[in-house]
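> Okay, sequence plus prediction incoming.
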Amino acid sequence: MNEEAYQTVLSAHQVPVSQLRTECSPAQFSFETTAELESVPNEMIGQQRAEQAMDFGLSVEQTGYNLFVVGPAGTGRMTYTQHSVNKLAKTRQVPDDWCYVNNFENPDRPLVIALPAGNGLKFQHKMENLLMEIEREIRAAFSNEETEKKKRSIVEQSQNQVEALWKETESFASDLNFKLERTSAGIQSIPLFFDRPMEKQEYEQLSAANKEKVKEREKQLGEKINDTVYQIHKIEEELRKNLEQFNKQTAAFAIEGLFQPLREAYQAYPKVLDYLEAYHHDVVGHFSIFLKDREEENAVVRALTGSKEQQLHRYAVNLFVSHKNRTGAPVIYETNPTYQNLFGKVEYRGALGSWTTDFTFVKPGAIHLANGGYLILQAAELLQQPFAWTLLKRALQTGKIQVENPFEERGAFPTSGLKPEPIPLQIKVIIIGSYYLYDLLSGADEDFHKLFKVKVEFDTAMKRDHGNRMKMAHFIKNYAERKHLLPFHRRAVAKVIDHSSRLADEQGKLTTRFQDITKLLVESSYWAKKEEAAFVDTAHIKKALAEQSHRANHISEQYREMITNGTIMIETDGTRIGQINGLAVMGTRDATFGIPTKITAQTFVGKSGIMNIERETSLSGQIHNKGLMILTGFLSGVFAKNDPIPLSASITFEQTYSRIDGDSASSTELYVLLSSLAEVPIHQGIAVTGSVNQWGEIQPIGGVNEKIEGFYAICKEQGLTGRQGVIIPQQNMSNLMLNDEVIAAVKAGRFHIWAVRHISEGIEILTGESAGADRGEENHFPDGTIFAKVEERFKKMYESVKQAKQ
């Protein structure tokens, strides 16, 4: 191919300068600066699908319609979710308050009571007042003179019965000639001798018959005494019961009037009435607690039974969840969703060297606070916490919230056997996460789709139409005013929109990663304020972008420096057979950049086919291996219609020592193989990117802007010749959003961008020779073309193999 024909080929595939970037015209905006724009409420931009799904998921009330918000960070998914939920929550009914109270029959199983919002605190205060009034009334009742008189009467009656028994017993003893003495040591029976106590000497002088009579009478008296003592014990027991019954009746009568107003106030709440009944019964049974004086409490008794305050604690009300002063349903965003933060816990206190607890130590979690409303969680944080995901599913499946200690079996915490009554659950859970976590849960957990039936998907890009451009302008205004930034000139707004398309990697799209946009807004306003400008203009946007690039391009500068000083061997001038510059994208956490990579190939007679050196050294990923196999398919399909290809070839990325994956260099590898087979040199000033299929058709790739700008930077370092450039897939033209410097170089003819659809078009640009991909009517490639030379090479290889066999 002569020079003129070669230039025609280059011109035919040259990408026009007008298509290297799309630019937003400031003239389309009627305002001068964003300060003149009419204020409009904040709205989500470019996420219609997500908005519809969010509205549906939040509105449907049936169980299982919880939401999983999926999408990359920076798209506004968190902000929009909170805004949507808070907006809807304001229109919903305020849920009930929840109180835990003592279960007097089984203290290890506290009872829960639901009351209308705001009434939980009132109930707690009423119970506190009730307790104080009970103590006052009981003390008054038991200090009453009439009560003391009745109590003395009961005691005196018993004492009279006892005295009557003793008199009878003493008379019985006297008849037997015995005298009884009641001492602290017990009851003694003394025989009498002429109405006086018999001396021991006198007893010894009695005849044996008389001694036997004394013993017999003493035995009869002993039986009588035992019977009397038994009867007295029965009278004392009866006295104790009568006193206890009297005291309880006194206490019950004293406090009855305190409970009646409460029964009337809570007649619509059966659980409250049941609790009041149990409360009343327990107070009557433990009335003595109210009669204790704090200063008179015995230290030992207090240590064993607890102080008076601790004993009265049984009548407290644990206001577990209160919605006093709330308007609408609760919205809780739990940033640290540990098990206890989500589902609450039972706290403990030390007592006599051990741990104790009761119903007042039951504390709520986020799911209790959000019950009746909305709970927002981050998937990554949720799945990192032990038990959290499993027990969240259980709560949603059972419709109940159980406060329990999942660490009991491990012994990590003291246990008390406390198991509060479960609370009915009515909640909408919204989980926010990445595509990876959504797919992970979808595949690994069969219950996931039963519980999270609504997927709210946030896209990373939106159409670049007039409506979205105006929405972007309003977004810039609102954000600038909210963050106290300078107003933005319409030229700056247009530049921000262009940068948004660059971030979206497509001319007809705008990014929805508003986190990156807000970063640019803040930094450009900073530079404008530093210059004491009245508003942000184009120069400040460019300055901010340049500074961002400078802060993040340390690695790329080091790489280019190694190429410049020859450490990494990259040629951007001259021609070489079997050598080409491929393009790759490297990335750090905050920046991506394109780098050229030398790819070389050697071809020779053999049967091993194409050997991928990276694969042989375990540095090649599966997708890259697939690309190499596609090359074999193309070569076999074009050049091995009748005879097998006796080809051995080695191909490698030179000076790369890390894992290589992806197929964006597959067309580059095919070009270098064709160059080696046809023994036609390739222009080293032309770099290539693009994948290829088995038909030789070029397919689009990602990172096209970074790849072009990265190769341009290397060419600039080594010297622009006017013949350098990059070959890209035709489909990637819509992704071009190149920087000003590259576009200026293209305009000046110092750098070029070519777009191709087929491998035959690219090989002509690279070599300056005709591809000759069409076999013609005689089924032969045109003489002198690259495909003809490759076919001729294959024929020679075949003949060599054939002769070797002979």
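Cool, the structure landed.

> Could you use CA atoms for every contact and neighbour count after this?
Fine.

> Checking my notes, I190 in a strand, right?
Yes: I190: assigned to a strand according to DSSP: H, G, I helix; E, B strand; the rest coil.

> That one - how many residues pack around it?
Per other C-alpha atoms under 10 Å, the neighbour tally for I190 reads 17.

> I'd say it and S174 touch.
No: counting by C-alpha atoms under 8 Å, I190 does not reach S174; the two are 10.2 Å apart.

> any residues touching stretch 749-765, and which ones?
With contacts defined as C-alpha atoms under 8 Å, 6 or more residues apart in numbering, stretch 749-765 is touched by 6, 9-10, 13-15, 667, 671, 692, 696-699, 712, 720-730, 733, 742, 745-746, 769-773.

> contacting residues for Q267?
By C-alpha under 8 Å, 6+ apart, the residues touching Q267 are L273.

> Doesn't it lie inside a helix?
No: Q267: not assigned to a helix; according to three-state DSSP it is coil.

> Please report the distance of it from Q260.
Using C-alpha to C-alpha, to the nearest Å, Q267 is found at 10 Å from Q260.

> now for the helix or strand harbouring D439, which elements pack on it?
For D439, the host element (DSSP states H and E) is helix 435-444. Secondary-structure packing of helix 435-444 (3 or more C-alpha pairs under 8 Å, 6 or more residues apart in numbering; DSSP states H and E): strand 67-70, helix 448-451.

> Among these, which comes closest to T575?
T575 lies closest to strand 67-70 among the helices and strands packed on helix 435-444, at 49.4 Å (C-alpha to C-alpha).

> mind listing the strands for the stretch 201-350 of the chain?
Applying DSSP state E, counting those that start in this stretch to the stretch 201-350 of the chain gives strands spanning 317-321, 331-334, 345-346, 349-351.

> want to throw the ones you listed into a markdown table with mean neighbour count and distance to K716?
Below are the strands of the stretch 201-350 of the chain laid out as a markdown table (neighbours: other C-alpha atoms under 10 Å; distance: least, C-alpha to C-alpha, whole Å):
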| stretch | mean neighbour count | distance to K716 |
| --- | --- | --- |
| strand 317-321 | 22 | 68 |
| strand 331-334 | 20 | 52 |
| strand 345-346 | 20 | 65 |
| strand 349-351 | 10 | 73 |
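
> Would you mind saying which of the ones you listed lies nearest T33?
strand 331-334 (36.9 Å).

> Check it against this one:
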Amino acid sequence: MPARELTAAECHKRIEPAELHFQTTEEVEPVSGIAAQERALAALSFGLDIRHSRFHVVVVGPPGSGRTFCARQVARRLAATLPTPDDMLLLPNPRRPSEPTVLTLPAGEGRPFTEAMEELYAKLLEAIHGATEGERWKQARARGQRRVEAEESRLEEELRAQAKGLGLEVVRAGREFQVTPLVDESPPSEAIRQITAAIEAFEERLAEVQDEADSELRATTKQLLHDAVKACFAPVRARFEGREELLSFLGEVETLVARETRLLVDEPDNESPALVRGIVVPTLLTEHKPGSGAPVVEVPYPTLSALFGRSYAPPDTGTPPEPGFAVAGALHLANGGFLILPANALLKNEALYEQLKACLLASKFIVPEHNPTYYRGTSEELMFPPMTLDLKVVLIASPDLYQDLHEADPEFSQLFKVQARFEGTMPLAAALATYPSFLADIVRERKLLPLTADAVAELFFYGGRLAESQRKVTAQLGLLAEVATEASYRAARKGKPVVDGGEICGALGAARRRGEHFRDHVHELLADGTIRIDVTGRRVGQVNAVSVLSDGPVTFGRPCRVTAVVYPGTEGPVNIAREVEMSGPIHAKGVLVLSGFLSLRFAQLRPLSFGASLVFEQTYEAIDGDSASSSELYALVSALSGYALRQDLAVTGSVDQQGGVLPVGGLNEKIEAFYDLCAAKGLTGHQGVLIPATNQHALMLRSDVVEAIERKQFHVHVVSAVEEGIELLTGSPAGIADDTGHYPAGTVFGAIEHRLERFWRAMAETGRAR
């Protein structure tokens, strides 16, 4: 069957605006969600709904396919039906102050309890101040002081009387005593000894009296403190009557506060504050609004502190930390609900991934080891007590990353048992409902100008190009949203009330221009002949191929010249790019397939007797992929047969060993690149491309290329077998072997058979000569 030329209508597929049944997206009901991803949504709903450990979910899909959006929406919908988790508090631990304990309270009760303890702390400070400096304390101190002063006066009178009897006079100046004789004579030494002993006895007795007064004051102070503390705790106990866990905690705190207040009396010189706040007030780690359902926490940039929280320790590990010493991480906040994480960002830190796995496998919070990268200036250990984890983790991953994780980490499959895969494309029929509704939602959410029907039709065409299909469009709806946003900006700058198809095309064109620096440079080198490509005439052993290059997110076609040289030998085709390590494994495989095809056609009666070198001329980047294997085969067939090949045709497509032409990717970019080169050098009306017949549905060519095809200035031919391409490129029949396995004269294969026969004889004669 000869190669078939496609009509202009077969080279693209467009949705007409009239098929959309609306004027602008204002008439379309917005929808949140992607209806065309039913299988993924069903898997996602199952994975999030099943409440068993290790049934975590990995959402797989390309960026922009709605994977994160849908995971968030489904999680929120299910979360609304689940019970609200308890509030979590970290309580002071009287036995080990640096190791707080966990208290859970029903949702909404954590903050009132914390505030009640804050009020209790304030009242305790006030009570301590009153008990140590208040009126009752002052009265008790005054009573003791009066008793000391009265005893001191009595003792002093007795001392004076005793001194007078000894002929001495005692005068007290502050704390010192001066003894002088009543007469001018020197007093006897015995009198001096006796009065000295009396003074010492006076001082000892006075000290005893002062100690008794101080002891009484301390006892009174302790009693005042005891009564004050008890009075402070009584209303709090009454408020939480019947809550055994709270009353138990209050009992422990009261005991600790009583002990601390006694130290204030027993160690009056202690420089520590009257009462450490951390002894009384707990840390509210998580809180929830009653009836709000389960939490849904999304962490777009996971780090150790973002997932596991952060805390600080007091300088003295024997001192309870201040309230608020710990900040909850995402694992705490999402406990009882759902945690959404991007796998790519998570895996950039292997230690973070391993720590998360350890927590999920154990179903409890495991404190990570100290890492100075994340905890500069904090304690060497996170002060979080053990706590049970009951949450569902949703990992967002690309297909490649999911495959790598599945193969590299056996524990990954044990944890993430549910896969929700979002396809990169959707059927056109489904998109007819999805695209307008999604765009209407984007317009409303981002406050964009409405899109007209022809604007949406242009986005359908853009979606088809991204999917490389006339039957499907891309499911990466985020890419459509980007175009719509830029087009709305352009239209608003011009004062337009709506976004029409022209603005969509303008936005797409502007985006291409911003990223086509490398493409334009390559095209310039091709057009001016620096990179040699013939687009007219015929050449033996030379054919035009088209590859695809990437410059970041931008991909474009690049015509290149493939040449083949043959000679007598036995090594078969030699891939020069492979020999210099510029060829990837898939390309090398494609070259080896050529040997299989040639062996099938020409080595059934005797071994192949040729060697050949194949090369992509003037290519300086690595080559991979098998889309050029058909062009390499055509160059090789031309070199072996001596039949010249048309240079006004470019070829793409891979081949199998039977000679079938197989589909390839990047078809639109390849065709458009060769068209641009031909247009730059001058269209002759004969130029075109050969593509695999199975690739026909992938054609979504630019409008200018379609118009050239319609004017017969450019042509697209589809082939199913190598023989069809050979006949189109050479203008001669390929040839069919007869019953004896030989090909008729006047055919390309007949010429190859004849050439191989000559090579065989030459090699045989060389062998005899040796």
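Done, it's in. As the structure is a computational prediction, the values presented were derived from the model and not from experiment.

> How close are the two chains, by TM-score?
Put the two chains on top of each other and the TM-score (TM-score structural alignment, normalised by the length of structure 2) is 0.86; 753 aligned residues with a C-alpha RMSD of 4.4 Å.

> picking that back up, which stretch among the strands of the stretch 201-350 of structure 1 comes nearest H449 of structure 1?
For the strands of the stretch 201-350 of structure 1, proximity to H449 of structure 1 was assessed by C-alpha to C-alpha; strand 331-334 is nearest, at 22.2 Å.

> re the thing from before, weed out the non-buried ones from the contacts of stretch 749-765 of structure 1.
Among these, those classed as buried by 16 or more other C-alpha atoms under 10 Å are 6, 9-10, 13-15, 667, 671, 692, 696-699, 712, 720, 724-730, 733, 742, 745-746, 769-773.

> Quick one: residues contacting F338 of structure 2.
F338 of structure 2 sits next to 75, 79, 294-297, 391-394 when contact means C-alpha under 8 Å, 6+ apart.

> Tell me which residues touch D97 of structure 1, please.
114-120, 319-323.

> again, only using 10 Å
113-121, 319-324, 369, 371 (C-alpha atoms under 10 Å, 6 or more residues apart in numbering).

> now swap in F325 of structure 2 and tell me
Residues near F325 of structure 2 by C-alpha under 10 Å, 6+ apart: 90, 278, 282-285, 310-314, 383.

> Point to the residue nearest the middle of structure 2.
Among the residues of structure 2, the one closest to the centroid is P342, at 2.9 Å (C-alpha atoms, centre = their mean).

> which non-adjacent residue is nearest it?
Closest residue in space to P342 of structure 2, ignoring its immediate chain neighbours: I396 at 4.7 Å, by C-alpha to C-alpha, 6 or more residues apart in numbering.

> which SS state does V661 of structure 2 fall under?
Per three-state DSSP, V661 of structure 2 ends up strand.

> which non-adjacent residue is nearest it?
In space, V661 of structure 2 is closest to V655, 4.6 Å off (C-alpha to C-alpha, 6+ apart).

> contacting residues for the one you found?
Contacts for V655 of structure 2 were tallied using C-alpha under 10 Å, 6+ apart; they are 590-591, 593-594, 597, 626-633, 661-663, 692, 720-722.

> Try it again at 7 Å.
Contacts for V655 of structure 2 were tallied using C-alpha atoms under 7 Å, 6 or more residues apart in numbering; they are 629-630, 661-662.

> I'd like the contacts of F325 of structure 2 as JSON lines, with distance to K222 of structure 2 appended.
Formatted as JSON lines, those follow (distance: C-alpha to C-alpha, whole Å):
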{"residue": "L90", "distance to K222 of structure 2": "30"}
{"residue": "G278", "distance to K222 of structure 2": "22"}
{"residue": "P282", "distance to K222 of structure 2": "26"}
{"residue": "T283", "distance to K222 of structure 2": "29"}
{"residue": "L284", "distance to K222 of structure 2": "32"}
{"residue": "L285", "distance to K222 of structure 2": "35"}
{"residue": "R310", "distance to K222 of structure 2": "39"}
{"residue": "S311", "distance to K222 of structure 2": "36"}
{"residue": "Y312", "distance to K222 of structure 2": "34"}
{"residue": "A313", "distance to K222 of structure 2": "31"}
{"residue": "P314", "distance to K222 of structure 2": "28"}
{"residue": "M383", "distance to K222 of structure 2": "34"}
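
> From the residues you listed, pick the one nearest L549 of structure 2.
When those are compared for distance to L549 of structure 2 (C-alpha to C-alpha), R310 wins out at 46.6 Å.

> Give me the nearest residue to the closest one, chain neighbours excluded.
Excluding the flanking residues, the one nearest R310 of structure 2 by C-alpha to C-alpha, 6+ apart is V327, at 5.3 Å.

> And the one you found, what's its match in structure 1?
Counting by TM-score structural alignment, V327 of structure 2 corresponds to K363 in structure 1.

> Would you check that its match makes contact with G344?
Yes: judged on C-alpha atoms under 7 Å, K363 of structure 1 makes contact with G344 at a distance of 5.3 Å.

> mind checking the SS state of the aligned residue in structure 2 for S18 of structure 1?
For S18 of structure 1, the equivalent position in structure 2 is taken to be A9, counting by TM-score structural alignment. The three-state label given to A9 of structure 2 by three-state DSSP is helix.

> ok, how many other residues are close to A9 of structure 2?
So A9 of structure 2, with other C-alpha under 10 Å, has 12 neighbours.

> before we move on, what about T180 of structure 2?
Applying other C-alpha under 10 Å, we find 16 residues neighbouring T180 of structure 2.

> does it belong to a helix or a strand, and which?
Using DSSP H and E, T180 of structure 2 falls in strand 176-181.

> Check which residues of that strand are buried.
180-181.

> Show me what that strand is packed up against.
strand 168-173 (3 or more C-alpha pairs under 7 Å, 6 or more residues apart in numbering; DSSP states H and E).

> if we can go back for a sec, just to check, the residue nearest to R310 of structure 2 is in contact with G309?
Yes: counting by C-alpha under 7 Å, V327 of structure 2 touches G309, with 5.5 Å between them.

> what about the longest strand in structure 1?
In structure 1, with assignment by DSSP state E, the single longest strand is strand 592-605.

> Provide the aligned range in structure 2 for the helix or strand just after that one.
Sequence-wise, the next helix or strand downstream of strand 592-605 of structure 1 (DSSP H and E) is strand 609-612. Aligning strand 609-612 of structure 1 against structure 2 (TM-score structural alignment) gives residues 572-575.
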